[in-house]
Structures are given as structure tokens and as C-alpha cells.
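Enquirer: Build me a model:
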Amino acid sequence: MKNDPHPRNATTQVVLGLLVIAMGLLFLLDNLGFVDMHRAFSFWPMLFVIVGTVKLCDTRTQGGTMLGAAMVGIGVLLMLDRMDIIDFSWRTIWPLVLIGLGGFLVAKAIRGKRAQESGVAMLDGAPVGAGEVIDVTAILGAYERRVTTQDFRGGEITAVMGGCELDMRGASIRGEAVINVFAFWGGVTIKCPPDWSVSLQGTPILGGFEEKTIAPPDDSKRLVIRGYAIMGGVEIRN
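Expert: Below is the predicted model of the structure:
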């Protein structure tokens, strides 16, 4: 991760920028009388499509890809319902959420089985040493995890209408580690040791990134936080 140029992060910025420009053009056309934005606002499910697209462009994990695709799919279905092309309601979404959650659990179990077959030691269903690279997801709930590896290399944290708390005060970094966060209607809290320097490079959209850490004596251990806080918050503290 140290030499990762993060091309997908740049792609996400471009996609997000184009979406913002499109929204600005719509409001401009509304002010000029060419379109009626009151009717356009009835297509609020586009929010799911936009957020899902951002997640798809930014994720590097299978779980993140599944989540992004699910959000885009729900947004498209709701849009088609608004256009009276299909009949789709929130009562239909809940079974789809259960199906998606079941598929995610099955995929996770398969990955664990493959790891066992390849000879990787397992602990509580996860490979021993997996704390070196994390993949944490909280949807409509809370997730708390403690990481104590002495060779933390980064990973990905996703919180959708839920919260994630990652306690790494007993961990260590060799050089630099990067964590990609995605908080949508949710919050992420990261606790790091006082000898880590923190670099916030995230993008808040109606949300916020906040750092409450003590400045270390040197920059030998550096934690980089990238990603998005969409109507949510990300806090890093000691």
C-alpha cells in the first residue's frame, strides 16, 4: 500500500465531480425556466445510485463491491417505480436486503474455507494475522474491533446507517498505512497510538472528518485516512 498511486481514488473524484456539475446544471436550468426541479426532486432515489457509484469506484474489497452494487440496484429499481415502469416499494426492499446479507455471509464463509484449505491458520473464522489488513463493514448496526498487530498495513472501513469503532492503540505501523473509509448516514471512530501521525485526505459531503490526536515527535509512523463521509462523520483520536 505504501507505493499505491490510488488511481481508483482519482477516478472517484472525477465521477463525484461530474455528478455535482450535473446537479448544478439542473438547478441552473430550473432558474432559467427550462426544467421544473420540483418534479426532478421526486427522483430522490438517484441518491442511492450516486452513493453506490462512489462506493464502487472507491472500494478495493469484494464486500464493498457488493454493497455498492446493491445500492445502485435499489436506486435504479426505485427510479423505475417513480417512472411507473415497474411496481416496486419499500416492502420489496427488505427481502432483497436479507437476500443480499445472506449472500455476503455465504461469500465470507467460502473465503474462510478457501483460506483453511490453503493452510492458513484460522481464529474465530478469520485468518490469523488478518489484522494486518482490515475489512470492516457495519450496516444498520454497530461494529467494534481491536487490532493489536505490530505490522498494520491499512484496509477499508464501511459504515452505512451504522457505526464502526476501531481500536488500534495496541498496534504498530512500519512506515505508512492507508485506511479507506466510507460513512453514509453513519459514523467511524478510529483510535490510534500517540506515536502515529495522522493525515486526513477524505472528502466530506454534508458530513465531516475530525482529528483529535496528539502530534507525535516524528513522522516515522504515518496513518493516512482517505474516503468519503456522506451525511456521516469520521473521527480519529488517541
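Enquirer: rest of the way, CA atoms for contacts and neighbours
Expert: OK.
Enquirer: which residues touch the strand or helix carrying Cys57?
Expert: Assigned by DSSP states H and E, Cys57 belongs to helix 46-58. By CA atoms under 8 Å, 6 or more residues apart in numbering, the residues outside helix 46-58 that reach it are 8-9, 11-12, 15-16, 19, 64-65, 67-76, 79, 182, 227.
Enquirer: which stretches of this structure form strands?
Expert: 122-123, 126-127, 134-139, 142-146, 152-160, 163-167, 173-184, 187-191, 197-200, 203-205, 208-212, 222-230, 233-237 (DSSP state E).
Enquirer: Reformat those as TSV; add distance to Gly103 and mean neighbour count.
Expert: Listed next are the strands of the chain as TSV, based on distance: least, CA to CA, whole Å; neighbours: other CA atoms under 10 Å:
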stretch	distance to Gly103	mean neighbour count
strand 122-123	21	12
strand 126-127	18	17
strand 134-139	14	19
strand 142-146	19	14
strand 152-160	17	23
strand 163-167	21	22
strand 173-184	21	22
strand 187-191	25	22
strand 197-200	33	18
strand 203-205	30	16
strand 208-212	32	15
strand 222-230	25	22
strand 233-237	28	21
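Enquirer: Sequence B follows; please return its structure for comparison with A:
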Amino acid sequence: MNTQERPPLFSTKLVFGLTVIALGLIFMADTLRWYDAWHLLTWWPLALAAFGLARLTQDGILSLRGHIWLGFAVAGFISQFGPWGLLERWWPAFIVWGGIIVTLRAIFPQPKRLKKAKAGSPSPTPADSCDPGTDATQVKP
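Expert: The predicted structure is shown next:
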């Protein structure tokens, strides 16, 4: 595998795996009575923010999925740590945020990501082509 085919280091799979490990360690510390781990679980929006940042890293700064994850993270932080009623008053700001991202994506279109071909089916080279318009070496009948 060369460096161009290497998957990105910071990905949603990595974030998911680390989140599951962290939850397991938190619950283990709680069941062994080492620490009252439920206080750590109030920071659950951090996992959503990590998913959003991973999506933005993979898909680009205008990734709609990344901004959706970040929007849920911000809403979670506001509901967990903000004054009561703050989310109820400022929820239209999330609609404005989404509209800005959709508008920027329309102005600056993102390149389509190509799906990776399976390793067992390589694409033909021009020398192997059956197209008569190419300069391929062909057997004439």
C-alpha cells in the first residue's frame, strides 16, 4: 500500500473506536468504585464534536455531515452547561448556520469523492483496450 492509498489517520472510525474504549473505561471505573464516573458522562458532546471534526477533516471544511455533528455538539454543550432557556431562545441560529453552509456549498462546489475500486478488478490500460480509437497494439484478423 503506497502513501496515496493510506486511509487518513483522523477518521470517524478512529473516533468511534476511541469513544467506545473511553466509555468502557468510564463504566469500568464506576463499577469498580474507583471514581464516580457519571460526572464524566456530562461531557458527552465532546464525542459529537470529535465526529464532526473528523468529518470536516475527511470531507473538507464545507462538509454538511461534519457541520451537522458540530451543530449537535454545540446544542449538547448549551443544554448541559448553558443557562436554562438558552437553547430554546437560540435554536434558530442553528438553522441560519445550516443555511450558510448550504449556500457556501452552492457557491463553492465540493469535488466528488471517487469510490475506491476493488483490488481484484484493475481497470484496463490503454494498451489493453479494445477501442479502435486508441493507439493500442491490436491483433488484426
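Enquirer: sorry, back to before: right, so of the strands of the first structure, which gets closest to Gly102 of the first structure?
Expert: Proximity to Gly102 of the first structure, assessed across those by CA to CA, is greatest for strand 134-139 (13.2 Å).
Enquirer: what's the angle from that closest one to strand 142-146?
Expert: 160 degrees (axes from the mean of the first three to the mean of the last three CA atoms, to 10 degrees).
Enquirer: Drop anything exposed from the contacts of helix 46-58 of the first structure.
Expert: 9, 12, 15-16, 64-65, 67-72, 74-76, 79, 182, 227 (16 or more other CA atoms under 10 Å).
Enquirer: From Phe27 of the first structure, how far out is the residue nearest to the spatial centre of the first structure?
Expert: In the first structure, the residue lying closest to the centroid (CA atoms, centre = their mean) is Phe182, at 2.5 Å. From Phe182 of the first structure across to Phe27 of the first structure, the span is 27 Å (CA to CA, to the nearest Å).
Enquirer: Then Ala177 of the first structure?
Expert: Distance of Ala177 of the first structure to Phe27 of the first structure, given as CA to CA: 41 Å.
Enquirer: again, but for Leu18 of the first structure
Expert: 14 Å.
Enquirer: The two: who's more crowded?
Expert: Phe27 (17 against 12; other CA atoms under 10 Å).
Enquirer: How about that one: what's its closest non-neighbour residue?
Expert: Using CA to CA, 6 or more residues apart in numbering and skipping the chain neighbours, the partner closest in space to Phe27 of the first structure is Met37 (7.0 Å).
Enquirer: Count the residues that sit near the one you found.
Expert: Neighbours around Met37 of the first structure, by other CA under 10 Å: 16.
Enquirer: Which helix runs longest in the second structure?
Expert: The residue-count maximum for a helix in the second structure (DSSP state H) belongs to helix 12-31.
Enquirer: swap in the first structure?
Expert: Ranking each helix of the first structure by length (DSSP H) puts helix 90-117 first.
Enquirer: in it, what's buried?
Expert: Phe104, Gly112, Ala115.
Enquirer: What separation do you get for the last one and Ala69 of the first structure?
Expert: Here the distance between Ala115 of the first structure and Ala69 of the first structure works out to 25 Å (CA to CA).
Enquirer: now swap in the first one and tell me
Expert: Taking CA to CA as the measure, Phe104 of the first structure falls 12 Å from Ala69 of the first structure.
Enquirer: quick one, what contacts the counterpart of Gly76 of the second structure in the first structure?
Expert: Here Gly76 of the second structure is matched to Leu78 in the first structure, going by TM-score structural alignment. By CA under 8 Å, 6+ apart, the residues touching Leu78 of the first structure are Pro45, Phe88, Ser89.
Enquirer: quick one: the helix holding Cys57 of the first structure to chain centroid distance?
Expert: Distance of helix 46-58 of the first structure from its chain centroid, counting by CA atoms, centre = their mean, to the nearest Å, is 10 Å.
Enquirer: List the residues that contact the residue located most distally from the centre of the first structure.
Expert: Here the centre of the first structure is the reference, and by CA atoms, centre = their mean the most remote residue is Gly33, at 37.6 Å. Listed by CA under 8 Å, 6+ apart, Gly33 of the first structure has no contact partners.
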